[in-house]
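Peer 1: Model the following, please.
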Amino acid sequence: MMAVRFANFSAPRPASVTRRVGRQPPTKSYPRVAKGRRSQASNLPTMLAFTFPGQGSQRPGMGRPWVGHDSWELVEEASEVVGRDLGRLLVDADADELRDTRNAQLATFVVSLMVLDAIQRLGVDASMCAGHSLGEYTALTATGALGYADGVSLVTERAAAMHDAGSANPGTMAAVLGLDDDQVGVACNLADAEVWVANYNAPGQVVIAGSVDGVASAGQHAKELGARRIMSLPVAGAFHTGFMTSARQRLRDAIENADLRDIDVPVISNVDALPHTQASDWNALLSAQLSSPVRWKHSLHTMTELGATRFAELGPGGVLSGMTKRTIEGARTISVASPDDLDPFLEWVSGTISLDTHPVEGEHLFAIERLVVSPAAGIFTPIDLAPGTPIEVGAVIGHVGDHEVRSAFAGVIEGFIAIDTERVKPRQPIAWLRTH
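Peer 2: Below you'll find the predicted structure:
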């Protein structure tokens, strides 16, 4: 891999995510520790990165465990900024209501920052941050580049602009599994239509977006080039493509009115996969992000080259943790989404436990799509399960050598990605489920 190129960023040094969400950190970087608690991260021999999920990670009731927690105050503050009851959205909204871009983005943003706030109250620091698509705004708010109110306002405007752009210029998205990045690009070119790569998520997982016909054509070409599965995503827009161009000026105006600030803790940009600390960088980067592919796989490699070996995903879903494990060999990951996850997180940070070897693993692909992944390397033998078969958490769907392949999710089998007698690698996707 080529050495990381730094964008307005010198050699990494220990730094801390700002103590309270959206507060501007002082010029001098020093560990910020909650009163009465010693920082659990300060003694780590390796660097910790915080990652923040994007749209598609939301789920009904994701705010319910936080009701009554001190960090719930962020929901009340955000509700005042936008003039609506976000508590109801986080507690009572169903999957269809949350799927609306205008609800999904704001809900995911607020929940992720509630998680961050709770972790900061425990005195845990990170050395760098990154977020997937929407999550980039969460990362900027987490590090103090954006104040909390500005972050809420920008996310609200971004979601509305993307929704309106999608309505004016309808499109769709699909995940291409089992094909390398270059070949997915070839498939888009062969389609000879309005379709492009939108997300470089992880090895063997690339998202394409564009017109309905263009995505269908590129998907067919991808299959001919060897893709294992093309999975349509339930979205009403071709995000991170030229279909979002009409939203860029609207968002650019909102960004110019926000108070962006220089920071100590670098945020890795989706657009160039480079670390940035200067406020002046983000006007162009956030605007470009709407119609540029998310280089998430490349961002993970950048964080690794900067020294990160532990990756904590803060917010709903667990999508990014799965991508990290598939992209970075030996990466230690954890997903924190509720107050019940805080004690295991502290133990994981201090090194007293490892959560990386859970016997039943899987990956979230989007809001209702789930992947069952291989627990080991070996020859895969499936159990005869027809598409449409409902399964429960822990159900055995096949074997890899002597290892049982169990589902980490309840849902309905949509199909197998690996074929009978195929030699698979650890964490290779085996089957595809829908949860609703």
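
Peer 1: okay, CA-based contacts and neighbour counts for the rest of this
Peer 2: OK.

Peer 1: Checking residue 323 next. Helix, strand or coil?
Peer 2: The three-state label given to residue 323 by DSSP: H, G, I helix; E, B strand; the rest coil is helix.

Peer 1: so what's it up against?
Peer 2: Contacts for residue 323 (Cα atoms under 8 Å, 6 or more residues apart in numbering) come out as 201-202, 297, 363.

Peer 1: got a winner among those for most neighbours?
Peer 2: Within the contacts of residue 323, most neighbours by other Cα atoms under 10 Å means residue 201, with 26 neighbours.

Peer 1: Quick check: the farthest pair among the contacts of residue 323?
Peer 2: 297 and 363 (15.4 Å; Cα to Cα).

Peer 1: Excluding sequence neighbours, find me the nearest residue to the residue nearest the centre of the chain.
Peer 2: In the chain, the C-alpha nearest the mean C-alpha coordinate belongs to residue 53, at 3.0 Å (Cα atoms, centre = their mean). Nearest non-adjacent residue to residue 53, counting by Cα to Cα, 6 or more residues apart in numbering: residue 135, 5.0 Å away.

Peer 1: With residue 90 instead?
Peer 2: Closest to residue 90 by Cα to Cα, 6+ apart is residue 63, at 4.6 Å.

Peer 1: ok, now residue 119?
Peer 2: Using Cα to Cα, 6+ apart and skipping residues adjacent in sequence, the residue nearest residue 119 is residue 342, 7.2 Å away.

Peer 1: Please tell me how far that neighbour sits from residue 59.
Peer 2: From residue 342 across to residue 59, the span is 19 Å (Cα to Cα, to the nearest Å).

Peer 1: higher neighbour count, those two?
Peer 2: Between residue 342 and residue 59, counting by other Cα under 10 Å, residue 59 is the more crowded of the two (22 against 17).

Peer 1: Contact partners for the more buried one?
Peer 2: Residue 59 neighbours (Cα under 8 Å, 6+ apart): 95, 98, 316-317, 367.

Peer 1: Just name the closest of these to residue 89, please.
Peer 2: Residue 89 has its nearest neighbour among the contacts of residue 59 in residue 98, at 7.6 Å by Cα to Cα.

Peer 1: Alongside the first, I'd like the structure of this one:
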Amino acid sequence: MCATSTHPEVRGEHIAVGFPGQGSQGPCMGVPWYGHRAWNLVEYAEQHLGRPLVPMLLDPAVPPNGATETQLAVVMVSMMAWSQLEQEVAPRVLAGHSLGLIPALFAAGVLTAKEAVTVASLRALVTEEACRRHPGGMAAVLMPVADAEAACAEHECWVANDNAPQQAVISGTRTGLRASMAAARRFGAADVIQLDIAGAFHSPLMKEASARFQELLQEIDFAPTRAVIVHNAVAHPPGSATDWRAVVAADLVTPVRWRETQLLLARRGLTTFIEAGYGRTLTGIAKRTLDQVRLVNASSPQAITELARTLGRPAPLVRQ
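Peer 2: Alright, predicted model coming up:
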């Protein structure tokens, strides 16, 4: 007799797992995972990178700070979340928001744990240098993307993320960002929030870093994906010949089309969206974009255990 799979996907759920990006970090973000078997990933990463990671994940006095620490912290927590989550669910689709592409590639088998940590470290290296050479920042503006583009038009600032129908992120030089934030307020933004991100990601200020990153990635093995990855509203099926080196490097300068990515997930029949990692950034954005989709945060071992108990319940269909 054949055993029946306990994966919720088989019980009728159409699950997508998304991994958050830089800006989702917070103090003590690794605490829920300390002592869990997934914590081995942190210990392994410390040995591989030759640098401490535990303090910024556990100590409230030294939260992740700067481009290097925030990127490593976000990726490590997402990888720990996936290491348990993959035992409980079988998602049809994976997606990563900006930096979140790295743990998505880990989840899809494109990168091993060692390679994912290495790629995150190299990304941090080149972007930290870019932040020093081309100082800048980012801000969330609660307004349509077209209005955000208008706010940036006359300044050294660009739309970096199209996150939701009424939420964009802008990125630019310090002077350009301040001017564009002021313009966004004049143009009617419901709110303008400067983000805790040390640099102008997804803008032309990262052009040199992107080129250097692609050079460094030549030493990394990228395997064919074993799962569907939706990246910037483009679906990459299992085994596709996607040049992930080029994609990962280009991400530093390419705007994040997250609103369109979410809508594509919905068109694929999404019923449950799981945010794998720290915080509620992606589920918060999804509330502004997706109707009739169950939103779940897989931010701790306890949350994932509860998720496994509840996902089998019938979920509403996505409105097409």
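
Peer 1: TM-score for this pair?
Peer 2: Here the superposed chains carry a TM-score of 0.91, computed using TM-score structural alignment, normalised by the length of the second structure; 312 aligned residues with a Cα RMSD of 2.0 Å.

Peer 1: residue in the second structure matching the residue nearest to residue 90 of the first structure?
Peer 2: Aligned by TM-score structural alignment, residue 63 of the first structure pairs with residue 30 of the second structure.

Peer 1: how many other residues sit next to its match?
Peer 2: Counted by other Cα under 10 Å, the residues lying close to residue 30 of the second structure total 28.

Peer 1: residues in contact with it?
Peer 2: 57-58, 77.

Peer 1: So it versus residue 212 of the second structure, what's the distance?
Peer 2: Taking Cα to Cα, one finds residue 30 of the second structure at 30 Å from residue 212 of the second structure.

Peer 1: roughly how far apart are residue 344 of the first structure and residue 118 of the first structure?
Peer 2: Taken as Cα to Cα, the span from residue 344 of the first structure to residue 118 of the first structure is 13 Å.

Peer 1: Which of these two has more residues huddled nearby?
Peer 2: residue 118 (21 against 17).

Peer 1: for the stretch 1-150 of the second structure, what spans make up the strands?
Peer 2: Here the stretch 1-150 of the second structure has its strands, by DSSP state E, counting those that start in this stretch, at 15-19, 93-96, 136-141.

Peer 1: Out of these, which gets nearest to residue 119 of the second structure?
Peer 2: strand 93-96 (14.5 Å).

Peer 1: how about that closest one, which residues of the first structure does it hit?
Peer 2: Residue span in the first structure matched to strand 93-96 of the second structure, by TM-score structural alignment: 128-131.

Peer 1: got the contact list for that stretch?
Peer 2: Contacts for stretch 128-131 of the first structure (Cα under 8 Å, 6+ apart): 15, 17, 48-54, 136-139, 143, 265-270, 299, 303.

Peer 1: Distance of the aligned residue in the second structure for residue 206 of the first structure relative to residue 247 of the second structure?
Peer 2: Per TM-score structural alignment, the equivalent position to residue 206 of the first structure in the second structure is residue 168. Applying Cα to Cα, the value for residue 168 of the second structure to residue 247 of the second structure is 22 Å.

Peer 1: quick one, which of the two is more surrounded?
Peer 2: More crowded of residue 168 of the second structure and residue 247, by other Cα under 10 Å: residue 168, with 27 against 14.

Peer 1: hmm, back to that, might you report the residue contacts of the residue nearest to the centre of the first structure?
Peer 2: Neighbouring residues of residue 53 of the first structure by Cα under 8 Å, 6+ apart: 108, 112, 131-135, 313-320.

Peer 1: ok, of the residues you listed, which come out buried?
Peer 2: Taking 16 or more other Cα atoms under 10 Å as the criterion, what is buried in those is 108, 112, 131-135, 313-320.

Peer 1: And those, which is closest to residue 274 of the first structure?
Peer 2: residue 131 (12.5 Å).

Peer 1: what's the closest non-adjacent residue to that closest one?
Peer 2: In space, residue 131 of the first structure is closest to residue 52, 4.4 Å off (Cα to Cα, 6+ apart).

Peer 1: So what does the one you found match up with in the second structure?
Peer 2: Superposed on the second structure with TM-score structural alignment, residue 52 of the first structure falls opposite residue 19.

Peer 1: Distance of its match relative to residue 235 of the second structure?
Peer 2: According to Cα to Cα, residue 19 of the second structure and residue 235 of the second structure sit 16 Å apart.

Peer 1: Looking at the two, which is more packed in?
Peer 2: residue 19 (31 against 17).

Peer 1: ok, now which ones touch the more buried one?
Peer 2: Contact analysis of residue 19 of the second structure by Cα under 8 Å, 6+ apart lists 78, 95-97, 100-101, 103-104, 275-277, 282.

Peer 1: how about 7 Å then?
Peer 2: When contacts are counted by Cα atoms under 7 Å, 6 or more residues apart in numbering, residue 19 of the second structure touches 78, 95-97, 100, 103-104, 275-277.

Peer 1: Out of these, which is nearest to residue 182 of the second structure?
Peer 2: residue 97 (26.3 Å).

Peer 1: which of the contacts of residue 323 of the first structure does the second structure keep?
Peer 2: Retained in the second structure: 201-202, out of the contacts of residue 323 of the first structure (criterion both residues aligned by TM-score structural alignment, their matches' Cα atoms under 8 Å).

Peer 1: Make JSON lines from the contacts of residue 323 of the first structure and add distance to residue 214 of the first structure to it.
Peer 2: JSON lines is the format used below for these (distance: Cα to Cα, whole Å):
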{"residue": "201", "distance to residue 214 of the first structure": "20"}
{"residue": "202", "distance to residue 214 of the first structure": "23"}
{"residue": "297", "distance to residue 214 of the first structure": "24"}
{"residue": "363", "distance to residue 214 of the first structure": "27"}
